[in-house]
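1. Based on what follows, work out the 3D shape:
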Amino acid sequence: MNRNKSDVGQGDDTSNFKEPLLLQPSYARSTSLLCDELRSFRISLRWWALDHSTWIGKFVSYITFAFLAIFVPIVSSLPVWLQVPSSAFPIESTAFHLLVQFPESALAFLGFSTLTCFFRKYGLRQLLFLDALQEDTTFVRRGYTRELDKAFRYLAFILLPSFFVEIVHKVFFFSTVKISLPYVSEGFPLNSIVFVLVLGSWVYRTGVFLLVCVLFRLTCELQILRFEGLHKMFEGCGADGADIFHEHVRIRKQLSITSHRYRFFIIASLVVITASQFAALFMVLASKSDKNFFNSGDLLVCSTVQLSGFFLCLLGAARITHRAQGMAAVASRWHMSMTCATTGAEQGKQVEADFTPKSNCNETDSDDSSDLFISFPAQHPSNFQTRQALVSYLAYNNKGITLFGYALDRGLLHTLFAFEFSLVMWILSKVVVLSN
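-> Here you go, the predicted structure:
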C-alpha cells in the first residue's frame, strides 16, 4: 500500500514524525532501554519470572511455575496441615478453599503454556506485530504506542482490587486456623510462612492468566486502529479500490494469525471457567451452612478475576469483529457515492449534500462504522467494476476474530449466554431436588 495515499486525511505531518525505537532494527529483542516502548513488558515478564530470552530465564521460569502454581496449592490444601476450629468455619470452608485451587492453577497453566509457546515461536516483537508497524500509517503507529503505554492499566484495574480483598480474606483465615507439622515446634512462625507462600501463589497464577488476556486485547486494539485507518481511506480524497483491497487483505491476514494463536487459550479458558463456576454454584446452593465473606471469600475473588479476564478477551474480540463486519456497509456507501458522482457535476453536488453528516467527520461514534463522509476527488474516481468487486469481497470476508471458523461476534456471545443460563437453570433444578 502506498503510504502517501493512506496518510491522506490523517492530519499528521509524516515528515516530522519520529519513528519509535521499537521499530528500529538496531535494537534487539533482549535490550531494554529507558526510552524503549517495550520496557514495561520486559520488566513485567521478569517480575513474573516469564523471561525466556536466556536459558537461565527459562530455568527460573519453569521452577517458579512448578513451585507457585503446583507445589504451593497442593501442599496448602492438604487437610493434615489445617486445624480449623468448628466455631470459626463450617466444614464447607475447606471444600471452598480446595475448589478454587484447581481453576486458578488450570488457568495459570493455560497462560504459562501459551506464553511459553509464543516466546519460543515468535518473540515479543513479533507477537505484538511491531515489525509490521513499518507498513502502517502515522495514525495507527501513534495510536498503538498509546495503547502500549496503557496496556497494563487494565491488568492493574483487575489485579489490585482483587489483591486487597484477597489479603483481607487470607489474614482472617490464617489468623483463625492453625497449621502444624510434625517435628516443627509450635513457636515456629509456620502460619506466616504459609500465608506469604499462598498469597504469592495467588498473585503469580492470577497475573499469568491476566497477562495473556491483556496481550490478546492489545492485539485486538491494534487491528481496531487499522480498521479506523481503513475507514479514513474511504473518506480521503482519491481513495483507490486497489489500495483499500491490499490494506484489508493485510488486516485479514493478521486477524487470522491472531485467531489461530489464541483460539486454544480462549476455548480452554471457557471450559475451565464454566466448570469451576458451576461447581461452585452447585456447592454453594447445596450447602446448608450460612455463607459469608470469611468462609467463602475465595470463591468471590476467584470468580471475579476469572470472569473479568475472560470478558476482557471476549469484548476485545467482539469489538474488532463488529468493525470488520461494518466495513461492507462503509464500502457500499462509498461505492454508491462514487457512482453517483460520475453522473454529472450537479448531481454529484446534490449527493454530497445528502450524504454529509450533521457532525464533524472526525467525531464519529466509535461503535458505528457505517457513517461515512465522502470528499469527491478532483481526478477521475475508481471505475465501477473495481468498486463493485471490492464491495463483493468485503461482503464475503467480513469475519474478525474466529474460533475454528466461527466468528466471535455478538451472535456468538448471545449463544454463550444462552448456554450458560441453561446450565444455571439445570443446576438450580438439581439443587431443589436434592434439598427436598
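2. From here on, just use CA atoms for contacts and neighbour counts.
-> Fine.
3. all helices of the stretch 1-150 of the chain, in order?
-> Ranges of helices within the stretch 1-150 of the chain are 3-6, 39-47, 55-65, 72-76, 92-121, 124-127, 138-149, based on DSSP state H, counting those that start in this stretch.
4. CSV for the ones you listed, including mean neighbour count and distance to L210?
-> Output for the helices of the stretch 1-150 of the chain, formatted as CSV (neighbours: other C-alpha atoms under 10 Å; distance: least, C-alpha to C-alpha, whole Å):
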stretch, mean neighbour count, distance to L210
helix 3-6, 16, 35
helix 39-47, 16, 12
helix 55-65, 16, 15
helix 72-76, 18, 19
helix 92-121, 19, 8
helix 124-127, 17, 16
helix 138-149, 18, 16
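5. Please provide the structure for the following sequence as well, for comparison with the first:
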Amino acid sequence: MNPTVNSSDAHVEVEFPGQVDGLNRPMLLPQSHARSKSSLYDELRKFQICLKWCALDHSTLLGKLVSYITFALLTIVVPVASSLAVRLPAADPTSINKLVHLPESGLATIAFFTLSRFFKRYGLRQLLFLDGLQEDSHYVQRGYTRELDKAFRHLACILLPSFFVELAHKIVFFSTVTIFINSPRGVPSNSLVFVLVLASWVYRTGLFLLVCFLFRLTCELQILRFEGFYKLLEGYGSDAGVIFEEHLRIKKQLLVTSHRYRFFIIGSLFTITVSQLGALFLVLASKFQKSFFNSGDLVVCSAVQLSGFFLCLLGAARITHRAQRIVSAATRWHMLVTRVLDAQSNQQKTDQMIITQYENPNPNSVPKSDSSTGELNPSSFHTRQALVIYLQHNSGGITLFGFALDRGLLHTLFAFEFSLVLWILSKVVVLS
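-> All right, here's what the predicted structure looks like:
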C-alpha cells in the first residue's frame, strides 16, 4: 500500500537487479551488471564494483577467501611487521605513531566482521532497504537516489584529505627511519615498507568509513520517509489506518537498523574512547617534544575516527529527533481534523434545523437527528485519538539495547568523555 496522498505515486514500480520471480539473489549478484533504466540500480552497481575493488566480494568462495587473506595481511601482518622492522632515531626513541596501529586495526576488524555478517545474512539490496523502496513515493525514491550518488563524494571528503596528510607524514617518516627487513633485490626497504604501510592505512580507514556511510545511508532513507510521513499529517483527508500502517513500516525498519548496527556502534565507541584517552594520557605524560614526525599519525587517526563516528551519532540523533516530533505533528493533525469535522457537523445541524423549520413551522415539533453524523464522527474521533496515543508510546528512533540515540544520550556521552579527560589531566598533573 502506498501511503502518500498523491495518487500518481500509487503505481510506481522500480525493478532492481537480482529479483527474479520474487526471489532475492545473494550478494554480489554475479553477471547482473547490465545497464538498467533505474538510476537506483546504477548507484547499486557502483557499490558492487567498489566492494570488489576493496576485496570485499563475498558472493563466491574464491572472493571470500581473497577477502579474508587481504584483511589478515593489511590489518594484522603489515602493521605488526612494520612496527618490528622500523628503528627510530636515537633522538626520538618513543614515537607515538606506533600507538595508532592498535585502534586502527581494532576498528577495521569490527567493520570487517560487521560487513561479513551483513553479506552472509542480507544482500546489498536488502542491507540498503531497496527491496521495499517501490512502495515509497517518487519524492522518497528521488531523494534516496541522490543520497546514494553523494555517498562516495562524502566518503572522499573525509578519506582524500586524510590520505594526503598521511602521505606527507609517511614520506617524512620513512625518509628518516631505518628499516630492518629483507627486501627483493633492487627494491629499497624503506620504499617497500612505505607502500605496504600506506596500503594498510587506506584499507583499514576505508573499511571503518564504509560501514559508517552505510549506516548514514540507512538513516537518510528513514529521514526521507519521515518527511513523507509528515506530509500525510498535513492533509485533512488522510486516513488514520494508512498513517498507522506507514508508521509500522518505518518502525520495523528502525528496529532492524538498530539491531544490525548496535554492535558496530558500541564497539567503535569503546575502541575510540580507550584509544583517544590512552593517547591523551601518553602525549601529556611524555617528556619528549611533540612534532609532525612522532605524532602525525595520531592526528590523522583521531580525525578519521571522530569524523566517522560522529556521522553515525548525528544520523541516529536526526532520525530519533524526527521520530519524536511525530507525536506533536499527529496531535496537531488530530486537532485540525476534529475542528474541521465539528464545524461541518455544526453547519449540517444548522442547515437541517433551517430546513425543518421551513417545512414544519410548528414550534412544538422536534427535528430528527442525523444518525449518520451522530455515529460517524465519534468513531472517527476515537480512531484518531487511538492513533495519537499509539504514537506517544512508539516515538523512539535508533536504539541501543533499548536506549534511544537522541540528544539526551549524546549529552550524557559528552559529559562522560569530558569527565574522563579531566581525570586524565589530573593524573598527568600529579605525575608531573
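6. Show me the one of the helices of the stretch 1-150 of structure 1 that comes nearest F294 of structure 1.
-> When these are compared by C-alpha to C-alpha, helix 92-121 sits nearest F294 of structure 1, at 8.7 Å.
7. Does the closest one pack against any helices or strands, and if so which?
-> Contact analysis of helix 92-121 of structure 1 by 3 or more C-alpha pairs under 8 Å, 6 or more residues apart in numbering; DSSP states H and E lists helix 124-127, helix 190-235, helix 241-286, helix 293-341 as its packing neighbours.
8. what angle sits between it and helix 55-65?
-> 160 degrees (axes from the mean of the first three to the mean of the last three C-alpha atoms, to 10 degrees).
9. If I take helix 92-121 of structure 1 and helix 190-235, what angle do their directions form?
-> Using the same axes, to 10 degrees: helix 92-121 of structure 1 against helix 190-235 is 50 degrees.
10. From the chain's centroid, how far away is helix 92-121 of structure 1?
-> 17 Å (C-alpha atoms, centre = their mean, to the nearest Å).
11. again with stretch 410-425 of structure 2
-> Offset of stretch 410-425 of structure 2 from its chain centre (C-alpha atoms, centre = their mean): 24 Å.
12. With stretch 31-45 of structure 1 instead?
-> Distance, centroid of stretch 31-45 of structure 1 to centroid of chain: 20 Å (C-alpha atoms, centre = their mean).
13. End to end on it, go ahead and measure it.
-> One end of stretch 31-45 of structure 1 to the other measures 13 Å (C-alpha to C-alpha, to the nearest Å).
14. my guess is L336 of structure 2 contacts G235, does it?
-> No. Checked against C-alpha atoms under 8 Å, the pair L336 of structure 2 and G235 is beyond contact range at 9.5 Å.
15. coming back round to it: redo the helices and strands packed on helix 92-121 of structure 1 as JSON lines? Include distance to F67 of structure 1.
-> Converted to JSON lines, those look like this (distance: least, C-alpha to C-alpha, whole Å):
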{"stretch": "helix 124-127", "distance to F67 of structure 1": "25"}
{"stretch": "helix 190-235", "distance to F67 of structure 1": "8"}
{"stretch": "helix 241-286", "distance to F67 of structure 1": "21"}
{"stretch": "helix 293-341", "distance to F67 of structure 1": "20"}
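16. nearest to W47 of structure 1, of those helices?
-> Distance to W47 of structure 1, taken as C-alpha to C-alpha, is lowest for helix 190-235 among these, at 9.6 Å.
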